[in-house]
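> Sequence plus the predicted model coming up.
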Amino acid sequence: MTLQRRILILVCAAALLAAVGALAVVRASSRADEKNQARAGGPRITRGEVSLTPGDGGRRIVFRNMAWGPHRDELATVPAGEPEGPRTASGVTCLRFHSAAGTGVCLQADKGGVQESYRAVVLDARLKEVSAHPLAGIPTRARVSPGGHLAAWTVFVGGDSYAGTNFSTRTSVLDLRTGRYDASLEDFTIRKDGKTYRNADVNFWGVTFTADERGFYATLATGGKTYLVRGDLAERTVTTLRENLECPSLSPDGTRLVFKKRVEGAPAEAPWRLYALDLATMRETPLAEERSVDDQVVWTDDKTVVYSLPGDFGADLYAVPADGSGAPARLMDSALAPAFLG
């Protein structure tokens, strides 16, 4: 054996040992993170299969896990009846997420390039990628229609908070049946006060779909004000209905919206309070949550909504009755962007 060949074998062996050692360190670190998390009182999290199929394994919550450790930012699941129980993590990471009828939409960071970018990924019931679409900015809202055939998402393309005025958004809608992709709701015809309206400062965010999967509600901002709009995907129109409504979320029975409303006297950085709107009477009812909520709520059923508030690890989830009664209650620690399935 030549000296050159001996050196080559030695180098390869050293590289293999280094790789094995690095893998052992990563595994040990992951186990240590999980043990430290358990000792700190956090939820127990293990890797496993996560399904978006309604009724698969009973009624469940799928959400972005915010608990610190190797599974942070992954989609995870728990039984709906045990929200603080052990979590099963999927390995799929999302910044924003929503799901219905076996379809998921995951807004995630795309780390493949030199600069960080973002994309919207449509997922099937087993969390396999169906399609992906580049995003123009930072993900902030995501919704899937009740029948699972439509997906919508909103990104910030300027600024980073709805609380101020220096921001711009872009909201897109994808029809999974036809493949039609509306890259921006700003291309829709706006009807305001009975007339066609155009303005360069128009922004949309916070889509929530109707059960017929043709209509939707959303927020329109223009002229320093926000409006609730009703949209028609077939006609490509939106019509203003009411002022001072943001991030509407339609109840499963289609009769009410819960939204965030700016209230007089609130701090500029925390200006909102949750309200419910009866669509038949247009009567507003304040919910029992008195803290400022910067989120688009999710309905657990026709009586209760869930939303996020800042927590030790980024966000915690709370629940409150949608009729103004009761009191808010913490639902889950270290969680964000839930979907209730089954």
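Noted; the coordinates are in hand.
> hey, let's count contacts and neighbours off CA atoms from now on
Fine.
> Give me the three-state assignment for residue 280.
Here residue 280 is recorded as coil under DSSP: H, G, I helix; E, B strand; the rest coil.
> need the contact list for it.
Going by CA atoms under 8 Å, 6 or more residues apart in numbering, residue 280 touches residue 255.
> same question, residue 239
190, 191, 192, 229, 230, 231.
> And for residue 171?
152, 153, 154, 155, 183, 184, 185, 204, 205.
> Could you export those as CSV, including distance to residue 112 and neighbour count?
Listed next are the contacts of residue 171 as CSV, based on distance: CA to CA, whole Å; neighbours: other CA atoms under 10 Å:
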residue, distance to residue 112, neighbour count
152, 24, 25
153, 21, 28
154, 22, 27
155, 20, 23
183, 23, 17
184, 25, 16
185, 28, 23
204, 29, 26
205, 27, 28
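> next, the one to line up against it:
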Amino acid sequence: MTLSLSRRLLVLAVAVLLLGGLAAALVVRAADRADRPRAGGPEIAAGGVTLTRQGGLAFLNSGQGPHRGALASVPADAPQSARTASDLDCQRFYAAAGTGVCLRSSPGALAQDNKALIVDADLRTVRSLPLAGTPSRARVSPSGRFAAWTVFVSGESYGSAFFSTRTAILDTRTGKLESSLEEFAVSMDGRDYRAQDVNFWGVTFSKDDDTFYATLATAGQTHLVRGSISRRTVTTLARNVECPSLSPDETRIAYKKRVRAGASLWREHVMDLGTLREHALAEKRSVDDQAAWLDDRTLAYALPTDGAADSTDLWTVPADGTGAPRLLTPGASSPSRLG
């Protein structure tokens, strides 16, 4: 039997309504899932976060949900306990001595929309500066006086064949900004060095509020450099060192070392600054991060979450090369030990 035109239209209308209802239900279900933490993950709720909390651990929450990207804190001795989330959202973050640096970037945003926020212990913004590119690394000196950040101005990965970075250092007391370390004088192997392809990234500070360490890349090589803010100079110390992190006792540098030429594969190492001898750590997975020292014996770093390309988990490993990697807390990045 042939359906009349009116009946055909009725059947079509009912089908459209049913499909529309199904689509709406799927959207609501997906949104509901996005608003909940990952199954089995720590609970998280809005609350007050302070950078002077004794025995605290701060990090960016990367788990799915309404607090994704928010700076959160937990007790350092219970890192997988319920999290307190602030209303400060960042792509990269670091804090020391009650001063924080928050690097912000919106997907598809214009360069002038990328910002570095200097925040006080209660996360109030005390200064906002434009970034020249996409956030990559951030650090604050142990005294809280200096903040540093690195951005990509072309390329989006340290494993890319072609990329360019810009690294700045801000004196939070005087407001003086060194907008690019490329303006500092370079000494390599005892001689002045100048080249068009010089790039810096991954600053880490000493307690003296002058000395810093960073990565210098030029002529296809990466170098660990020691720098002076007051003299505006850097001196090369060793090769194949990226994203250095100075230990609390200032005797060692943790860093990622490229273990295969031409590949984005790095192995975490620690170098003794007195002898420049190095040893590999127990973490054998490729770590593309600037590790943070939780204390003189332990390093923390981010690795991609299994099965979730847009999330990372924080792991720890002993700094002496012994032991084994251990999950610190899931759905997190940019750790800072508080207090």
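Good, I have the coordinates. Computed from a predicted structure; not experimentally measured.
> Just give the TM-score of the two.
In this superposition the chains share a TM-score of 0.87, using TM-score structural alignment, normalised by the length of the second structure; 309 aligned residues with a CA RMSD of 2.1 Å.
> picking that back up, show the buried residues in the contacts of residue 239 of the first structure.
Neighbour-count burial (16 or more other CA atoms under 10 Å) applied to the contacts of residue 239 of the first structure gives 190, 191, 229, 230, 231.
> and those residues, which of them are in strands?
Among those, the subset assigned to strands under DSSP state E consists of 190, 191, 229, 230, 231.
> Go through these and say which is closest to residue 174 of the first structure.
Set against residue 174 of the first structure, the nearest of those by CA to CA is residue 231 (14.3 Å).
> so what corresponds to the closest one in the second structure?
Mapped onto the second structure by TM-score structural alignment, residue 231 of the first structure lines up with residue 227.
> Could you say which helix or strand holds residue 162 of the second structure?
Using DSSP states H and E, residue 162 of the second structure is not contained in any helix or strand.
> What's the local residue count around the equivalent of it over in the first structure?
Alignment note (TM-score structural alignment): residue 162 of the second structure maps to residue 166 of the first structure. Residue 166 of the first structure: 10 surrounding residues under other CA atoms under 10 Å.
> who's in contact with stretch 215-229 of the first structure?
Contacts of stretch 215-229 of the first structure (CA under 8 Å, 6+ apart): 165, 199, 201-210, 230-233, 238-248, 250.
> Out of these, which end up buried?
Applying 16+ other CA under 10 Å to the contacts of stretch 215-229 of the first structure flags 202-210, 230-233, 238-240, 244-248, 250 as buried.
> before we move on, back to that, show me which of the ones in strands among the buried ones among the contacts of residue 239 of the first structure is closest to residue 17 of the first structure.
After measuring those against residue 17 of the first structure - CA to CA - the closest member comes out as residue 231, at 60.5 Å.
> Report the secondary structure element holding the residue nearest to the closest one when sequence neighbours are not counted.
Using CA to CA, 6 or more residues apart in numbering and skipping the chain neighbours, the partner closest in space to residue 231 of the first structure is residue 238 (4.1 Å). Element membership for residue 238 of the first structure (DSSP H and E) is strand 237-243.
> what about that strand, how far off from the second structure?
Its matched residues in the second structure lie on average 0.6 Å from strand 237-243 of the first structure after superposition (mean CA distance after the TM-score superposition for the first structure).
> where's the residue nearest to residue 56 of the first structure when sequence neighbours are not counted relative to residue 272 of the first structure, distance?
Sequence neighbours aside, residue 342 is the residue nearest to residue 56 of the first structure in space, at 7.2 Å (criterion: CA to CA, 6+ apart). Distance, residue 342 of the first structure to residue 272 of the first structure, by CA to CA, to the nearest Å: 31 Å.
> Of the two, give the one with the bigger neighbour count.
residue 272 (24 against 17).
> For the alignment partner in the second structure of the more buried one, give me its contacts.
Applying TM-score structural alignment, one finds that residue 272 of the first structure aligns to residue 266 in the second structure. Residue 266 of the second structure sits next to 256, 257, 258, 259, 260, 285, 286, 287, 288 when contact means CA under 8 Å, 6+ apart.
> and these, which of them are in helices?
Among those, no residue falls in helices (DSSP state H).
> Mind checking which of the residues you listed land in strands?
256, 257, 258.
> Surely the second one touches residue 239?
In other words, residue 257 of the second structure. No: look at residue 257 of the second structure against residue 239 with CA atoms under 8 Å: they stay out of range, at 9.2 Å.
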